[in-house]
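Got a predicted structure here, sequence first:
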Amino acid sequence: MNTRIGKFMEGYKRAWEGRDDSLLCALFAPDGVYHNTPFDAQIGRLEIARYWDRVKLQDDIRLDYKIVAETANGGVATWSVTYKVTSEKMFEMWAKSAGTGMINRRPGDPLPRLRLEGIAVVELGPDDLCRHFRIWWHSQVAKTDST
């Protein structure tokens, strides 16, 4: 993508799929803000990197996005990601953040593949670094291993 938001979203995709907090942080201004929900935010690269540690508990990550609006300073994109949960800790974080509680699992059952779908509003500075990244999302257990 040659658009400003397209370049940002492509970097976001590479960072998440590669579980690369350095790449993610390089997309943000030093004082950039990552609003992971409407009610919480990480301010600055250090806080963003700490929040992003959770992706290290994911595997086989696949992210797709679609630009739905472009502005002079960024735009709006929809996104969808699936990943395999690699630890009980990640599964518990998901269950708490989803607000749905734990799904029925017996001891020893494999951890699920999760699907998150959301929308992102991206505000970029003149240097193309992200000033504000706001996401709203919903998560659920993926229906199959490939979705």
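Thanks, I have the structure now.

okay, CA-based contacts and neighbour counts for the rest of this
Noted.

Is the closest residue to C25 other than its chain neighbours within a helix or a strand, and which one?
For C25, ignoring the flanking residues on the chain, the nearest one in space by CA to CA, 6 or more residues apart in numbering is R45 at 5.4 Å. Using DSSP states H and E, R45 sits in helix 44-52.

ok, the nearest residue to R113 once chain neighbours are set aside to M90 distance?
Nearest residue to R113 in three dimensions, chain neighbours excluded: K84, at 4.3 Å (CA to CA, 6+ apart). K84 is 10 Å from M90, where distance means CA to CA, to the nearest Å.

quick one, which of those two is more surrounded?
Neighbour totals were compared for K84 and M90, and K84 leads with 21 against 18 (other CA atoms under 10 Å).

Report all helices and strands that the helix or strand where R14 lies contacts.
Using DSSP H and E, R14 falls within helix 4-17. Counting contacts by 3 or more CA pairs under 8 Å, 6 or more residues apart in numbering; DSSP states H and E, helix 4-17 is packed against helix 21-26, strand 58-71, strand 74-85.

Alongside the first one, take a look at this:
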Amino acid sequence: MAEPKSWIEGYVRAWNSNDPDDIAALFTSDAVYYTEPYSSPWQGREEIVSQWLGRQDKPGEATFEWHPVTMRDEVSVIQGVTTYPDKTYSNLWVIRFVPDGRCREFTEWWMRHDLK
């Protein structure tokens, strides 16, 4: 069974470094990355890296806390909270792994918390 902890640690490291090699190491060459419901995914490692860098956050700008909802042999569902200085998001991630622990399909759904 793929263990999501090390992959998520790598994701957070890539999130904070914006290093193309850190990002690329997370995904298979033919991976797909769904950034929101009903939109076309980023297809292939090269496009994932390029699109990620086009939307990058500043290093250390956000914190991410998470826990598993379910873990199976090839897929994990993760619930998280991303906190920026001025906004907070709830996250739901579906991560489909290959046996070596890289991701072949990633789906992230996020919702901004209401400001009151």
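In hand now; what should we look at? Predicted, not measured: the structure shown is a model, and the values here were computed from it.

returning to what we had before: how far away is the residue nearest to R113 of structure 1 from E117 of structure 1?
As judged by CA to CA, K84 of structure 1 and E117 of structure 1 stand 15 Å apart.

do the same with D21 of structure 1
Counting by CA to CA, the gap from D21 of structure 1 to E117 of structure 1 is 21 Å.

So those two - more neighbours on which side?
Remark: of D21 of structure 1 and E117, D21 carries more neighbours, 21 against 18, as counted by other CA under 10 Å.

What's the local residue count around the residue mapped onto R134 of structure 1 from structure 2?
R134 of structure 1 maps onto T107 in structure 2, with residues paired by TM-score structural alignment. When neighbours are defined as other CA under 10 Å, T107 of structure 2 has 17 of them.

Quick one: residues contacting T107 of structure 2.
With contacts defined as CA atoms under 8 Å, 6 or more residues apart in numbering, T107 of structure 2 is in contact with 33-36, 93-95.

my read: Q42 of structure 1 touches P30, true?
No: counting by CA atoms under 8 Å, Q42 of structure 1 stays clear of P30, with 11.6 Å between them.

In terms of neighbours, single out the busier of the two.
Shown here are Q42 of structure 1 and P30; by other CA under 10 Å, Q42 has more neighbours (19 against 15).

buried residues in stretch 99-108 of structure 2?
For stretch 99-108 of structure 2, the neighbour count (16 or more other CA atoms under 10 Å) marks 101-108 as buried.

try stretch 38-56 of structure 1
Those would be 41-45, 47-49, 52, 55-56, for stretch 38-56 of structure 1 by 16+ other CA under 10 Å.

next one: stretch 79-91 of structure 2
Those would be 79-83, 88-91, for stretch 79-91 of structure 2 by 16+ other CA under 10 Å.

how long is that stretch end to end?
End-to-end distance of stretch 79-91 of structure 2: 6 Å, with CA to CA as the criterion.

Same question for stretch 14-25 of structure 1.
End-to-end for stretch 14-25 of structure 1, by CA to CA: 12 Å.

Check stretch 81-95 of structure 2 too.
In stretch 81-95 of structure 2, first residue to last residue: 16 Å (CA to CA).

what do you get for stretch 108-116 of structure 2?
Length of stretch 108-116 of structure 2, first residue to last, CA to CA: 25 Å.

Skipping adjacent residues, who's closest to E108 of structure 2 in space?
Closest to E108 of structure 2 by CA to CA, 6+ apart is W93, at 4.6 Å.

To which residue of structure 1 is that neighbour aligned?
Match for W93 of structure 2 (TM-score structural alignment): A120.

chain center to the host helix or strand of that match: distance?
Secondary structure from DSSP H and E places A120 of structure 1 in strand 113-124. The chain centroid and the centroid of strand 113-124 of structure 1 are separated by 6 Å under CA atoms, centre = their mean, to the nearest Å.

quick one: that strand to strand 58-71, angle?
Using axes from the mean of the first three to the mean of the last three CA atoms, to 10 degrees, the direction of strand 113-124 of structure 1 lies 30 degrees away from that of strand 58-71.
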